[in-house]
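**Student:** Need a 3D model of the following:
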Amino acid sequence: MLKSMRNNVKSLSWTLWLVILAFIGFIFVQWGSGRFESEGLDRDVAAVGRHKISGEEFQKNLGKSLEMYSKQFKNSLTRQMINQFGIAEQVLQGMVSGLIIQGEAEKLNLDISESELQDAIRAYPAFQNEGKFIGSDEYERLLAYNQMTVRDFENGLKKDLLGDKLKELVTAGRVLDLNMLKEEYRKENDKAELDFITFKSDAISEEPASTEAEQLDFYQKNKNLFQSMEKRAGDVLALKFADFKKEITLKEEEVFAYYKNNKSVFKVPGKTKISRIWIAYDAQTREQVLKQMEDTAALLTPDNFAAKAMELSGEENAKNGGDWGYWGWQNFSNQEQSMINNLKQGEISSPVDAGQGFSILFAQEKIAEQQENYEAVKTRIKSIMENDKLKKLTGERIAAIYEKINAADNLKQGAGNLAEKVTATGLLTRGQAIKGIDEMGYISQKLFTLSENELSQPLDFPEGIAVVRLTKIVRPEVEKYEIARDKVKKELQAAKKLQLQLARARSVAADLNMLADPGKLEAYLKKENLKPEAITYQRGGSLGDLPATPGLDETIFAMDENLYSAPLSVKSTAAVIVKLKSKKIVSDGDFNKERDGYYRKKLAEAKNSSFGSYLLSKKSAYDIRFNAEVFEKIKEYVISKFR
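**Tutor:** Purely as a prediction, here's the structure:
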């Protein structure tokens, strides 16, 4: 419990998921485009200014996080889920964010004194018993039981406290409007228990017929449905990396020198899998437990270790045969880790005094770190070096003419001998691909951030580097009927289907409201092939996975109980009938009773949000470097044990 809390909940109180997610969006996109350099990093994964994140530290944190997630998912965590959730990226970005917080605190001369640290330890909920601190001996025992050293815990706590102190400083003076707070309270606490039945328009497979006159009439009455999207056009100078490949040469000695200078990067990390039997002792039972463990160790073999662990071990992993996997053991005591380092594969240790407990360790698997030879990685090195040179050369070519382009009347005029590479984009929607230039839509995305005639800064996109000048904006407007005819027909058919479903829903609601007998009600629903869904509804919510509907709050909380409503239309997608089973509506008196506590809670959330924005605003002040190769190798290695 303590370990999970320290590693995952408390630490995020100041690193903030908001910051992590926003930074992932910034940093990993930039890393992917090659904007962050890896210069000065050897076996380190990343650096923020002068502070580095070692591969070992990242590997340890990622391993611990994955073990925590695996427990949450009841050992069903897969590689696909790890990649989908971006867990490795979240772990690293949390570490990067922590270093930025540390840097900002240093600028402001913030620190945590020894007395502040001790006060925080004494007030820490996990170290309280009946409102009092449990004492130093019990504190150290509890940390040891959770595979934490005092130094590691206190260093982590100091970082947390420093982040909290910085957050309080930059968010001081933040207040909340009481009227808005009351509305938020109502939104969170007004609840209704509902059954609802959905009649989706697309459940009608046959397309309703429509005449030209009907379509024209529908168009005239619903012109707002047929607005064109905003479009923008520009001139773009895109220099592709591939165009400069002929100018890049790599000599064999250069490639080999890179290998020699970065040899440690090209290593397959070693791995050790450990199982443990652990029995706690106190001052009275120490000798007795030691004798028991010595007798046990004498009878242990690799074949019976798991069974003995399940029988004797006094920790959670006993149910797994004492298996701590490849990473969990890295939080064991120094004495245990020293023993593990000296064990060979298949060996079982003698009892080790781990502090408040004796352990017996079994090295299930032990594979030494292996150096990849030059021939095995030469192709990979050539690709890395070629990409680095191409990015540098392409960036230099753009930079050499950028000021001329900016000063010129148009992009072609300023591009000089690169004028032939300037292309008119034509009108584009946001994110639309430019065929033959930018298939991912990076350039058109940029167009929508510019003012008319503004020139962008050099823009990285997957195939190269570009500059773009916005030349034209076409605002949204109602499309002419002739252009929108197919869309009009489709929307009219959807509207007709919705009307059919509204009529059916109205009939079903009337029938259901007349059926009091549960058996007849169930039989009716079965005959009509209908299945009510039950939900707890809160203000601002929606009905299941249906889109949010304006006015839904007022409708639901005004309903009579235990009667199906008149049908509601959810855009053009569905008709819905709702039965209110019960509701709870809070009063001003309820709010006043909880106002102070609720205010503190919401103020803390607001400060977290403000702190996140503050940190995002500071990111550009830091030289952030990233070693993509080390990151990927460690990530792949750590997740390799998952199916």
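**Student:** C-alpha only now, for contacts and for neighbours.
**Tutor:** Will do.
**Student:** Quick check: Leu290 touching Phe358?
**Tutor:** Yes - counting by Cα atoms under 8 Å, Leu290 touches Phe358, with 6.9 Å between them.
**Student:** These two: who's more crowded?
**Tutor:** It is Phe358, of Leu290 and Phe358, that has more neighbours when counted by other Cα atoms under 10 Å, with 23 against 20.
**Student:** which SSE is that one in?
**Tutor:** If you go by DSSP states H and E, Phe358 is part of strand 357-367.
**Student:** Another sequence for comparison is provided below:
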Amino acid sequence: MLGTMRKHATSWLIKVACFAIVIVFIFWGGYSYTEKKASRVAVVNGSYIGLREYQSMYSNLVEQMRRQFGRQFSSELVETLNLKGQALDRLINRRLILTEAGMLEFDVSREELQNAIVSYPAFQTNGQFDSLRYQQILRSNKLTPQDFEANQREDLLINKVEQFITRGTKVLESEMLSFFHHTRDRVNLAYVQIDPQDFKNQVKVDEAAVRDYFDKHRENYRLADKRNILYVRFVPQDYLAEVEVTDQEIEEFYQLHQDDYREPKKVHARHILFRISEKAKTAEIQEILDRAKKVLDLARKGDNFAELARKYSDDSTASKGGDLGYFKSGDMVKPFADSAFSLKKGEISDLVRTRFGVHIIKVEDIKEESVKPLAAVKETVRQSLKEERSREIALQRADSFIDLSRALDDLQKAAAEAGLEVKESGLFAAEEPVPQLGRHPEINEIIFALRSKEISPAFSIGDDQLVAQLVEIQDSRLEEFAEAQERVQEDWITEQSEVLARTQAQEWLETARQEGNLAKVARRNKLKINKTGLFTTVSPAPPFGNQRDMVITAFSLTPEQPVPSEVYEVDGKFIILQLEDSQPASENGFQKEKDSLAKQLLQAKKEQTFSRWINGRRQQADIKMLQEL
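**Tutor:** Next up, the predicted model:
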């Protein structure tokens, strides 16, 4: 296959190949088909799932979530989403689907495989397939062309099975209409909020009741386990002076990462904007277009473009003669960018319509796509390589220090021998930040798994490596009443105020249902009445948030029965609702969206069909776990 791609490296097929193979590495990761028998995690109908294969899938799922959630990503999220289970499930499903492909005698031709591979945006240099780059990328992912192509062949077989299983899926017009109204109908609600905080002054403290509350909720007043550690920190910055990087290493890195130093094509342009409001009528639009054409004629006759921009442009750049400076294609809305990047230096565009209005564009200068020369980035590359290697040294030093600490059975003695600084955290609970180190749940997990005096493995905080020894354990215990009395009393008062608030809310609800008028109840009891404004089931308004039961209730209310039968609780407050207005989506709107609705529902039904099929296959399959993950 690689040979075929080399031979046809200038064909139109190869010219469209680029980035998607990288996506394959990110989301699948590739694996060798020569996994050893000793490294197996599960068996599916006699087909083994290897540990390396599983680890690759798991790592890729974690990386997906890390990119998706950004700063919100954490080890707790990994647990909540059960990524370990998801990774194994995906591999099991993959085995079952490939088994089905064999039973159906599906195959992938060399032509299909080549077409699939060259349709990925991956291995280009200056728009042409680069076999050297192909090999470099595969090597950097520890993947051979044979393994990569085998994985691609499997993906194509899986797609064929999915298409086969879902081939008879259809969408009825009644389903589209139901879905249209479910997602497009709108309602407006009136509501009042009853806050238990407002009832606290009605609660009279009963000491016997408070003590009884404490006895019934003893676990609420348990002091958490705490730990204290000594630790040594290995900072990569401290090892930079030890690192030497050769010119040859810099050049090799540069050649492999040229895309990092690629400067995209840029255009320096001016423009004149004739702004058109979204609400502008046809006559007004035509008047603006006529005015724009006259200015375009002046520009093409040689009038100074900058002066024309100052005089006629509605854009904020008018004072600068319409100057936009240099910009990349993606910096501008598509119609504007398409026009600007199609012009030669000095050329003036036709009228260009965008969501802002109508533009006249003049290109002042063009900077073609280029790659920064090695000389320009040499020191940046050198520093990058030095930092990478200093991180490796920090990890190596941490590992060596672990060996010394465990040999001496004492981190402090090992640090003294190695000339390293030791710090002490002080006591902290599993859910608390580690003093001086901050909140790192994965580190707390490591520390709380240690035995007394045990030396930890190396763990990371940013680029730094840390090694710790557990030096103190404070076991969990239940507090005595005297220790927790103030908090117990406050908790009891809170509970009683919630009871009062709920009881009162229920009374007001019954009155509102009898009278059919929440506003009257609110006025009599000096309650603030709020309005949600119109909303749909897919964009619920405050105070609903993710309270799906409230949303479902809201769309079941009618003018004859505008108040629901229950009080809802959201964020500790009790809520009474009443229907104010409902607006069904129009038939005209359905006709306009019919095609897109059909596509959405067809895709959803296909996914449901395939999911049901795979679940059925799983129930029939012989699946065994071979080791705990």
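**Student:** So after superposing, what's the score?
**Tutor:** Once superposed, chain against chain, the TM-score is 0.45 (TM-score structural alignment, normalised by the length of structure 2); 429 aligned residues with a Cα RMSD of 7.3 Å.
**Student:** so what secondary structure elements neighbour the strand holding Phe358 of structure 1?
**Tutor:** Contacts defined by 3 or more Cα pairs under 8 Å, 6 or more residues apart in numbering; DSSP states H and E place strand 357-367 of structure 1 against strand 271-280, helix 286-299, helix 334-342, strand 352-353.
**Student:** rerun that using 6 Å as the cut-off
**Tutor:** For strand 357-367 of structure 1, the elements it packs on are strand 271-280, judged by 3 or more Cα pairs under 6 Å, 6 or more residues apart in numbering; DSSP states H and E.
**Student:** Next, the angle helix 334-342 makes with the strand it packs on.
**Tutor:** Taking axes from the mean of the first three to the mean of the last three Cα atoms, to 10 degrees, one finds strand 271-280 of structure 1 and helix 334-342 inclined to each other by 140 degrees.
**Student:** So which elements touch strand 271-280 of structure 1?
**Tutor:** Against strand 271-280 of structure 1 (3+ Cα pairs under 6 Å, 6+ apart) you get strand 357-367.
**Student:** Strand 271-280 and the strand it packs on, what's the angle between them?
**Tutor:** Interaxial angle, strand 357-367 of structure 1 versus strand 271-280 (the same axes, to 10 degrees): 170 degrees.
**Student:** and after strand 357-367 of structure 1, which helix or strand comes next?
**Tutor:** Next along the chain after strand 357-367 of structure 1, taking DSSP H and E as the criterion, comes strand 370-371.
**Student:** Distance check, Leu189 of structure 2 against Arg52 of structure 2.
**Tutor:** 55 Å (Cα to Cα, to the nearest Å).
**Student:** Neighbour count for those two, which is higher?
**Tutor:** Leu189 (22 against 17).
**Student:** wait, is that one part of a strand?
**Tutor:** Yes - looking at Leu189 of structure 2 with DSSP: H, G, I helix; E, B strand; the rest coil, it is inside a strand.
**Student:** Let's verify Glu364 of structure 2: helix, strand, or coil?
**Tutor:** Secondary structure, three-state DSSP: Glu364 of structure 2 is strand.
**Student:** isn't it right up against Ala269?
**Tutor:** Yes - with contact defined as Cα atoms under 6 Å, Glu364 of structure 2 counts as touching Ala269 (5.2 Å).
**Student:** Looking at those two, which has the bigger crowd around it?
**Tutor:** Regarding Glu364 of structure 2 and Ala269, a neighbour count based on other Cα under 10 Å identifies Ala269 as having more, with 23 against 18.
**Student:** which one is the more buried one nearest to, not counting chain neighbours?
**Tutor:** Residue nearest to Ala269 of structure 2 in three dimensions, not counting chain neighbours: Val363, with 4.3 Å by Cα to Cα, 6 or more residues apart in numbering.
**Student:** Perfect, I'm done here.
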